[in-house]
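S.K.: build the 3D model from these lines:
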Amino acid sequence: MSRDQLLWTAFRLLLLLLPSATADLAHKISVNSRGQFVDGFGRVRIFHGINSVLKQPPWYPDQMLNASRLRAYQDWGFNAVRLGTMWAGVQPRKDAVNATYLAVLSKIVTTLAEHGMYSIMDMHQDVLTSKYGSYDGVPRWLVDSFPPPPQPYPWPLPGPPTPSQWAEGYITWAVGSAFQYLYKNESGSLTHWANFWRSVASAVRTSDHVLGYELINEPWAGDVYNRPALLLPGVAGRDNLLPVYDYLTQVLAKEDPSRIVFYEPVTWSLVVGGTGSGGTGFDRLPGGPANANRSALSYHYYCWIVSPGDGIYPLWKRLACDALLLTRNLENAKEATAATGGGRFLTEFGLCAPTGQANATGTIECNEVLQRTDEEQQSWTYWDSNFTRADGSWNWDVVRSFARAYPMATAGQPVSYSFNLTSGRFDFAYQPDPKVRAPTVVFLPMSVHYPSGVSVNVTGGYTSRLEGNQLLVQPPSGTRRGARAAADTVVTVTVTRK
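M.R.: Purely as a prediction, here's the structure:
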């Protein structure tokens, strides 16, 4: 082959590879120094989505393989699913791996990716085990190998909690001691836990739509009867959780080094807040500061003092929930990650569902969280994503609240964005970064909020074009890539209904 032929062959090969390389950049997600999720182009990414967890065999939600349902989710702007990835499903017996279950998880991840959705692989548990009245978030064979608790289950409760009061199981000494055994490697628990994550990462790491791995859902503090100081969230985080998270993070770094590790504090840590014995107890990231680009604090918000329903939301309850608890959760999550580095993601909120009544508890509570997360530029996944009525039809009262306009990918720094649920008006401002070689993408739920089309106004000479549900915003024609933008340059995007 001549030199000219060789160069031409290399050029054609480059042309063939460019689309794949461009797609890889778009899908590769990490965390920048500001704690924002960014893709390979450097665009700031926001995620809206749902939780999908099945707490019993076969341990996977088959609706995540339902193409028509996923198309609807995509049409509403959902680009993330926190997917129940169940330890008991992966390791049904000691030293046994269920390859069939892993194959199904991999298929779900692939199917979600085909519909534009990233997966957070969530090792879900609640009250740890079926041995103590729950389901097997941790395999029963492992819990059965732990020493017996100092007091039999359900001490100190007079009887087992009812299904609606399942969280009371955390009060029992049996559950607390089982968590302590888990954290302290009783019966080789940490080795088994690490093997679980090795198996999961090996099964899904080839997908470019795995956002990351969530080490454990809502960890309990440990044996609070033997050591009451563990009720202080900072003590539990520092002494029980962080050493375990260090170990598991190192394991995952060897299996899938580019993915984000999602880690949770005890659930009340962000209500207490502060440092030392308060707050998360994480004075550094799991695995150390070098993991800042692949770490994210996973946190939850629920207003446990009310049970939101269809009734009118009393002002005092709204103040307690939204002005106090929600504010503390959002602010303390921000402070925690500002101290350690890494990102943050509201991976659960709920106990609310819009009803179509403006003053109803569910309507106000859900819409308040959605509005506040817009203000904080926070990604979220909703629990438990019940968008259908009893007859299987879509519950449009719920859909309308969650199908929101938002900046899915920003080629620069977002300044602010807001969506008016009533009027459909969307306002967005950002500081452009001409070095980013990809457009800003604003998601618009056309079928839900803009059935007759949209009117768009973009300032700064930037242009826009609508492709399906995505509004692409680009710099003026002739702008040189990599040119320095003025520090005070702000592009605004306004979208209204026609």
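
S.K.: going forward, measure contacts and count neighbours with C-alpha atoms only.
M.R.: Will do.

S.K.: how near is the closest residue to Leu248 other than its chain neighbours to Leu241?
M.R.: Closest residue to Leu248 apart from its sequence neighbours, by C-alpha to C-alpha, 6 or more residues apart in numbering: Ala194 at 6.0 Å. Going from Ala194 to Leu241 by C-alpha to C-alpha, to the nearest Å gives 14 Å.

S.K.: circling back to that earlier point, just give me the neighbour total for the residue nearest to Leu248.
M.R.: 19 (other C-alpha atoms under 10 Å).

S.K.: report all helices and strands that the helix or strand harbouring it contacts.
M.R.: Taking DSSP states H and E as the criterion, Ala194 maps to helix 189-204. Judged by 3 or more C-alpha pairs under 8 Å, 6 or more residues apart in numbering; DSSP states H and E, helix 189-204 is in contact with helix 87-90, helix 99-114, helix 173-183, helix 242-255.

S.K.: ok, which of those helices comes nearest Val454?
M.R.: Set against Val454 and scored by C-alpha to C-alpha, those come closest in helix 99-114, at 26.8 Å.

S.K.: please name every helix or strand in contact with whichever helix or strand comes after the closest one.
M.R.: Per DSSP H and E, the first helix or strand lying C-terminal to helix 99-114 is strand 118-122. Counting contacts by 3+ C-alpha pairs under 8 Å, 6+ apart, strand 118-122 packs against strand 80-84, helix 99-114, strand 210-214.

S.K.: next, the angle from strand 118-122 to strand 210-214.
M.R.: 10 degrees (axes from the mean of the first three to the mean of the last three C-alpha atoms, to 10 degrees).

S.K.: please give me the structure for this one as well, since I'd like to look at both together:
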Amino acid sequence: MRSTHRARLLAAATALLAVVTALTLGSSGNASADPEPVAGPTPQLQRDGRYLVDEKGRLVIVHGLNFVWKKAPYVPPNTPEGFTQADADWLYEHGFNGARLGVLWPGVNPTAPGVVDQSYFDKWDRVVDLMADKGIWMQFDMHQDMWHETYGGEGVPNWAMKRPAPFSLFPVLKAPFPFGYWTPEVSTVYDNFWANKNNLLDHWVTYWKQVADHYKDQPYSMGYDLINEPWAGLEWTSCILLAGCPSTYAKELQPAQNKALAGIRSVDPDNIVWYEPQQLSSGLLLPTHLKAVPGEQNLGLSWHSYCFATFAESTGIPVPLTESCKGFAKNRNNHALAQAAEMNAVPLMTEWGASDNIRALQIDAEAADTNNMGWLYWAYKYWNDPTTADTKQGLFHNDADLADVKADKLKELVRTYPQATAGTDLVYAYDSATGKFTMSYKADPSIDAPTRIFVSPITAPHGYTVTTSTGTVVKNGSYVDLTVGSAGVVKVTITPNP
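M.R.: Reported below is the predicted structural model:
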């Protein structure tokens, strides 16, 4: 599949060849001194086996963040607290090449089913354009938590909030996140959604068609995340007790996401569509049961990893069991790879972290590196998140001040890693204590672009030394371009200068 897929990608990029060559490989064979992405159209990320690949055929590893403004107007404002040009510059300087953007249903269709508020897209387009100018790959996310503000969450328009009987006869029983999911009323609301009561599932598919139609040509798209942490409904206990509730997947979660996939494919045949497993699998060692879709080659598995020991600590429970998260992280990465293979999909860890527990973050990040797993950390800023166990999820003490960063956390997240690899058989490792990075891969000389590595400026403040077994190295700030003209195994070591 890989050679066929690459041929299609390279053919699509023929019109851009002159620009790409100017950006990456000059006539002397050296990489361009400017690591900034080229202006103009660039093909989106696609799936090739278990990897994301760019239009040049390089394996892309994503290290990014979540950007979800959960309260009206459901989009970060153009203020220092929200998202500005300074934020986009900061992301690029720190090597973050991915973003999960909460383009919420109540923002797209606030007044009635299928009625688009174009001003909402305009507000998001400002953010999207800033990120695209920095070459940041974006995943568009239908984010929801506990369905609606009525229950203390967010995610659906007011017109989609209908309290079911007999619960509507009594005051709303609210519980703090995430325990509100467990209440009979909220679980019934989800069951009604999966059953398409009041055509709500159909209206959700319409929302997705409108989002996909708007962003189908966005050059830095990596597709659509259909629904954040879907809740199983009243049978949620069976997800714990009965091998991950396979019947819920077969009867509710898979058919609903298949329906959204079909809707998206009617307007966008190319971008990745990301499925999510049921919510409890984010924090418990549970199997998931998503299946391949016949004829579909561009699926993604959007999976989350929240070790229960870390979560318990964040809620104030004194459970000093962080080291137990090593086994949890290993299991969840292995399971995601197996589930993605079952789905014929590419896996991406689209949520993890949400904590100031530095050791827990280190455990997750190292497990991801071991498995070549891309990730999107939760979250960039706190943004007054109403569905959080604590206020420790963002990267800053003060959202309006980029200088007021949590330095210890940033050291674990800003990692040396291969952003784009011109070859196969990738293996890499990074030591966040010393800053040393090692990497090996099998070069593919048919890829007319360099391997690009981001080097953490936090662990290499005085520069760094690159040693390779072959090829030409060009350093430009925190970015390294390695050009190899022949096949064979390439070994790379990057060491911070004293």
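
S.K.: about what we covered before: can you list the buried residues in the helix holding Ala194 of structure 1?
M.R.: 189-190, 192-201, 203-204 (16 or more other C-alpha atoms under 10 Å).

S.K.: likewise for stretch 245-256 of structure 1?
M.R.: Tyr245, Tyr247, Leu248, Thr249, Gln250, Val251, Leu252, Ala253, Glu255, Asp256.

S.K.: in structure 2, what stretch matches that stretch?
M.R.: Aligning stretch 245-256 of structure 1 against structure 2 (TM-score structural alignment) gives residues 257-268.

S.K.: same question for stretch 366-383 of structure 1.
M.R.: With TM-score structural alignment as the criterion, stretch 366-383 of structure 1 aligns to 361-378.

S.K.: mind checking how far the aligned residue in structure 1 for Lys197 of structure 2 is from Ala96 of structure 1?
M.R.: Applying TM-score structural alignment, one finds that Lys197 of structure 2 aligns to Glu186 in structure 1. Distance of Glu186 of structure 1 to Ala96 of structure 1, given as C-alpha to C-alpha: 19 Å.

S.K.: the more surrounded of these two?
M.R.: Taking other C-alpha under 10 Å, Glu186 of structure 1 and Ala96 do not tie; Glu186 has more neighbours (18 against 9).

S.K.: what's the closest non-adjacent residue to that one?
M.R.: Phe146 (6.6 Å).

S.K.: next one: Arg284 of structure 1
M.R.: Closest to Arg284 of structure 1 by C-alpha to C-alpha, 6+ apart is Thr340, at 4.9 Å.

S.K.: just give me the neighbour total for that neighbour.
M.R.: 19.

S.K.: that one against Asp283, yeah?
M.R.: Yes: Thr340 of structure 1 is in contact with Asp283 according to C-alpha atoms under 8 Å; the separation is 6.3 Å.

S.K.: aligned to Ala449 of structure 2, what sits in structure 1?
M.R.: Aligned partner of Ala449 of structure 2 by TM-score structural alignment: Ala438.

S.K.: isn't there a strand covering its match?
M.R.: No: assessed by DSSP: H, G, I helix; E, B strand; the rest coil, Ala438 of structure 1 does not belong to a strand; its assignment is coil.

S.K.: quick one on the thing from earlier: now render the helices and strands packed on strand 118-122 of structure 1 as CSV, adding mean neighbour count and distance to Ser68 of structure 1.
M.R.: Shown next, in CSV, are these (neighbours: other C-alpha atoms under 10 Å; distance: least, C-alpha to C-alpha, whole Å):
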stretch, mean neighbour count, distance to Ser68 of structure 1
strand 80-84, 26, 16
helix 99-114, 19, 11
strand 210-214, 26, 21
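
S.K.: can you check my assumption that Val473 of structure 1 lies in a strand?
M.R.: Yes: the assignment for Val473 of structure 1 by three-state DSSP puts it in a strand.
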